[in-house]
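Enquirer: please find the sequence and the predicted model below.
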Amino acid sequence: MTTPASSKVKKHQFLIAKFEKQQVYHLKPDLWGALNERMAVRFEAAWHDAVGRQHKNYRVRVFQFNDEGLAEMRFCQPGSSRS
């Protein structure tokens, strides 16, 4: 059984490993469009790994907001990458 404390430790370990791998990380959001209660955003992430190889990842996310302005749904396009 997973406890909240062990879950928090696992998340922390995951993030440490992720940021050791993805060094000098840059995130560039680009608003594609908004209509009524939906907004589409394209994200471009650029980073290099521990041996200096450069990588770029792209992803599009569509957010849907409720009447209070809070995000109630998020739709994601699977990301693509380029080394």
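Expert: Received the coordinates, thanks. Numbers count the residues shown, from 1 in each chain.

Enquirer: could you use CA atoms for every contact and neighbour count after this?
Expert: OK.

Enquirer: just the buried positions in the helix or strand hosting A46, please.
Expert: Taking DSSP states H and E as the definition, A46 sits inside strand 38-48. Residues M39, A40, V41, R42, F43, E44, A46, W47, H48 are the ones in strand 38-48 that count as buried (16 or more other Cα atoms under 10 Å).

Enquirer: dropping in the other structure now:
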Amino acid sequence: MSKILLWISAVMLAIFVVKTQYLTSKTYQPFVDGCMASPSATQGQCECLSDYMHKRYSDREMQAIMDNRLGDELSKQKVELDIKQGSLQCAAP
């Protein structure tokens, strides 16, 4: 019984290490920091918007959005629409 618990704890530790070291977003905090540059934004609103955008776009896409490296006009319009919808959703108390 104790060996089973030892194995379970080892697997849980490995999952925790992988999740915290390799599966965290590299663009989450820079996006929040950029949002906080706005004079009317709050920390909660910026974190909400960052969550909203990161649910819809991968880290690579988020980096392209922040670097303003979007391909075509349709992509730009989609991103602008998502930011607008996310901002409206996060502005509500």
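Expert: That came in fine, so what should we check first? No experiment lies behind these values; they were computed from the predicted model shown.

Enquirer: could I get the TM-score for this pair?
Expert: Scored against TM-score structural alignment, normalised by the length of the first structure, the superposed chains reach a TM-score of 0.30; 46 aligned residues with a Cα RMSD of 4.0 Å.

Enquirer: ok, back up a step: which strands and helices lie in contact with the next helix or strand after the strand holding A46 of the first structure?
Expert: Counting by DSSP H and E, the next helix or strand C-terminal to strand 38-48 of the first structure is strand 54-65. Applying 3 or more Cα pairs under 8 Å, 6 or more residues apart in numbering; DSSP states H and E, one finds that strand 54-65 of the first structure contacts strand 38-48, strand 71-76, strand 80-82.

Enquirer: roughly how far is stretch 28-46 of the first structure from the heart of the chain?
Expert: Mean C-alpha position of stretch 28-46 of the first structure versus that of the full chain (Cα atoms, centre = their mean, to the nearest Å) differs by 12 Å.

Enquirer: give me the contact list for it.
Expert: 25-27, 54-66 (Cα atoms under 8 Å, 6 or more residues apart in numbering).

Enquirer: I am finished for the moment; much appreciated.
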